[in-house]
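Got a predicted structure plus its sequence, pasted below:
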Amino acid sequence: MLAVLCASLLLVAMDATILNVALPSLIDDLRPGALAQLWIIDIYGLVLGGLLVTAGAIGDRHGRKMLFLTGFVLFGLASVVAATADSSAQLIAGRVLLGIGGAMVMPSTLSLIRNIFTNARERALAIGVWAAVAGAGAAVGPLIGGLLVERFGWAAAFWVNVPIVLVTVAAGIWLLPEYRDAHPDHRLDWPSALLSVVGIVALAWAIKHVAKGSLAVGDLALLALALLVLTVFARRQLRLADPLLEVRLFTNRAFLAAALATLLAMLAIGAALFLVSLWLQYVHGYSPFEAGLRTLPVAIAALAGALLSPRLMERLGVRSVLAIGLGALAAGFALLALSPEPTHYWVVAVVLAALGAGDGLAITASASVMISAVPAERAGQAGAVSETSYELGVGLGVALLGSIHGAVYTSRMVGRTDGLPLSDGELHSARESVGGASEVAEQTGGTAGAEVLRAAQESFDSALTTTAYVSMGLVLVVTLLAVWLVPRGFSATAAH
């Protein structure tokens, strides 16, 4: 049963990062603009994050197995839509459908683990395996994507989902038990569902645009609207006898620390994997598969960290494991920020290992805390909060830190490309993204082309350093918060 759940989780987690290495070939084929490129990458995580709370509540009330199987079938159909895309619009639409299917699958996996494994130690180990698969999926996405893209084209990154969906759905029908709320008269509060979706997606959209330096009235108004909608959502939950999400869970200090740790850990590592994949391909010229292979340290370290986490929590406690995991993330970003430019791959390899180990420890400890904080019949709520933090973190990481990196890259390119014999259109393209600069360099050729490429590589490296400093600061703040919020001696082996 755990294998069925983990197989589905692996695909959903891989889809958050599998396009990182496919982006260059996808750009060559579909010619998406810079904004479309970002949406192709992060719309999946943003849609998924926006729907998780509602999906978790539906699973609690109407059956987690039903929700899991329905979502995975939709995930397979959406993969076909994305794989056959001949335009950016169709690919983005496919990614939206993938996000909807993933939102139905992910809280179901964690809530089913909560129901199937009633023994606290067995549940901790199962959550460790779950977190290892989630972390490894996000990390090996670039590797598998690179191999498929290099041999069969970018569409293969989606076609690979279809046979796994078919096998997993068949096994799930046969093996998985059904669990639902023992009180079937509890109906879903659809106004709360609407408020949840609108609030989370609007918040993510607004942060994405503000992060890119947009201070337009519309963007700021959307941010204010998102905060207002989420406030109304929270107040409504406090008044309902059977809320969509028990917001009082966030008054539990350990639960709040776990949610923040998951959000910030995935925000940082999601952006890092995205930027490192581009760095390997555009700055160092590796093929998609070669770039994916060089991100393998993060997958191996994430697997090790997640599997070690249950034993470490038993010996050291949740507080210490969270601190160690988040501290490893901060140390990785510090190394990247402080290493001399140009950055060498051995530095990046060590950084990826630190990020993977920290992610494995922090995510496993956080999931254990959240799933232990609720009764079994409301496990979908805890799964939804955990997965919302996870996926929203990945999406916002690409949007926020990716936008910061892009802004710094553009500012560095302005000075480095002044005076080059390029048209205004070529200068704009080269300054907008490293992919655009690579294309301009190839088309221009000669000394001017070489200068454009050198300027882009140096600017990308410089922007990576700045982004590492920002990431380090964010993780350090959350590390201090986690240590302060989690009580000394807190255990995640039982509900609190």
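Received the coordinates, thanks. Numbering: from 1, shown residues only.

Only C-alpha atoms from now on, for both contacts and neighbour counts.
OK.

List the buried residues in the helix ranked longest in the chain.
For the chain, the helix reaching the highest residue count under DSSP state H is reported as helix 446-485. Buried residues in helix 446-485, counted by 16 or more other Cα atoms under 10 Å: 448-472, 474-476, 478-479, 481-483, 485.

now do stretch 274-285
Neighbour-count burial for stretch 274-285 [16+ other Cα under 10 Å]: 274-283.

ok, now stretch 236-251?
236-237, 243-247, 249.

Just give me the residue closest to the centre of this protein.
When Cα atoms, centre = their mean is applied to the chain, the residue found nearest the centroid is residue 394 (2.5 Å).

can you tell me which residues contact that residue?
16, 42, 45, 263, 266-271 (Cα atoms under 8 Å, 6 or more residues apart in numbering).

next up, a second structure to put side by side with the first:
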Amino acid sequence: MLSPRERTIVLSTCFLSVVVAGLDTTIANVALPSIQKALHAPISGLQWVVDSYTLVIACLLMFSGSLADRFGRRRTFQAGLGLFSLGSLICGLAPSLEVLVAGRALQAVGGSMLNPVAMSIIAATFTDSKERARAVGAWGAVAGLSGAAGPVLGGLLVGGLGWRSIFWVNVPVCAVAISLTRRFVPESKAAHGKRFDPLGQLLVVAFLGPVTAAVIEGPRHGWGSPFIIALFVLAAVAVAGLTVAESRRAEPLVDVRVFSSPAFSGAAIISVVALAALGGFLFLNTLYLQDVRGCSALHAGLLIFPMAAALAACAMISGRIVAARGSRPAFVLAGLLLAAGTGLLTGTGHGTGTWYLVLAYLLFGAGFGLVGTPLTHTALSGMPRDQAGVAGAIASTCRQTGGAIGVAVCGSMVVGGSGGFIESSRTAWTVLTGCGIATALLGLVSTGRWARARAERSARRLSTHALEMTR
């Protein structure tokens, strides 16, 4: 039994992992223009700098969770910190775009072992339900603060020390976390470790990788080129294979049966759509502020900060709305605010007023802050308790996938547009406005009476199936 002091240290160690993983997303976006100039990278190359991170995490989240349950959470957590640190070091020393993208992918391999495994460590360390709730709440607050601080810290580092410093800063933080983990975090495993599913993992990669590559490379190769068509065909075959293969396994990597719940399916689609809006927003806005308006990295970070602050504030408000009124009002309000923020950004140009930008950022940040709690609540509603971990892992994968798709789609529109950045980005902003509207509409559908009734029936079937598999 750990003492209160030791439990606090364990929690603080887990905080370090969410800080480095959370900061790395927003910090990298602020540094994109500097990376573009230093490494002579095309916009498609910048898309890969972002998506090589989110895509690899999306592919490996569920695998890393099962790895930790089977071989030990502390061991996996330490390995994740080590790989993340090594990947950060490679990124900081990268002499070319290709090496930088490879380093980002290695960061993501380590990152897939951090946040999900850290949550398992917190659950194993804080056995009292009230203490665990407080610990998870503090975890969420740190995650929100790290995201809010990312643009400003990134601007300071890029402006003062150069873009490579955003990666170097991870190395000492990871070293401290590894030391604390070795000394204070107890080893824990699941009572029944999930069997590995190599075919399922291969099919997940064969779906997500080609889809993202096709969207990013489509403007350069041509949407009708044999290469792009082959990528889409490979992705379609992988989805079909995944559906057939995973439905026959006793312990699948992706349990397709959970999608029989309309509430869960709706939440999964909203995860993709809403995170696509965030990924596209960060990518487009960074290029607009620094390349079009000529802002420094620090100035761009300060301008984006209202969005992150509104996100953090509304994330706390969202829980109260869901507790009092359910998920539906939160979804609708979130979708409308996302649409309003991105809708305003369709009208930006070279001389757009700062007040106009800040208003759009506040609306967008408030919308995205509201969407997180109803997503989790809806995804887990009607699911049996023994399926909560599976549902959470799939939902997290959908979020990462959505972010990668948002960057890929918006970047491709900017590259393939016939006009300059301003004209091309307006089309992309319009698509992101559609994501906001879709969030509101899908929220209405997935929280209605029909969806709730179907979710309850699906939960009973899943529980019965799980019971039969244990006999």
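Thanks, I have it. What you see is a predicted model; the values in this text were computed from it and never measured.

coming back round to it: the residue nearest to the centre of the first structure and residue 429 of the first structure, how far apart?
In this view, residue 394 of the first structure and residue 429 of the first structure are 26 Å apart by Cα to Cα, to the nearest Å.

average offset between stretch 433-443 of the second structure and the first structure?
Average distance, stretch 433-443 of the second structure versus aligned residues of the first structure after superposition (mean Cα distance after the TM-score superposition for the first structure): 1.7 Å.

before we move on, what about stretch 275-284 of the second structure?
Overlaying the first structure shows stretch 275-284 of the second structure at a mean distance of 1.2 Å from the equivalent residues (mean Cα distance after the TM-score superposition for the first structure).

sec struct for residue 190 of the second structure, please.
Under DSSP: H, G, I helix; E, B strand; the rest coil, the three-state class of residue 190 of the second structure is coil.

hang on, the earlier thing: what's the residue nearest to the centre of the first structure aligned with over in the second structure?
Under the alignment (TM-score structural alignment), residue 394 of the first structure pairs with residue 403 in the second structure.

For residue 460 of the second structure, see how far away that match is.
For residue 403 of the second structure, the distance to residue 460 of the second structure equals 32 Å [Cα to Cα].

now do residue 355 of the second structure
Look at residue 355 of the second structure and residue 460 of the second structure: by Cα to Cα, they are 52 Å apart.

higher neighbour count, those two?
residue 460 (14 against 9; other Cα atoms under 10 Å).

buried residues in the helix or strand hosting that one?
Assigned by DSSP states H and E, residue 460 of the second structure belongs to helix 449-470. Buried residues in helix 449-470 of the second structure, counted by 16+ other Cα under 10 Å: 451-452, 455-459, 461-463, 466.

Help me confirm that residue 126 of the second structure comes into contact with residue 132.
Yes: using Cα atoms under 8 Å, residue 126 of the second structure is in contact with residue 132, at 5.0 Å.

Compare these two (neighbour count), which wins?
residue 126 (21 against 16).

Please name the residues that touch that one.
7, 132, 135.

Residue 455 of the second structure reaches residue 384, doesn't it?
No: in this structure, residue 455 of the second structure is not within contact of residue 384 by Cα under 8 Å, at 10.2 Å.
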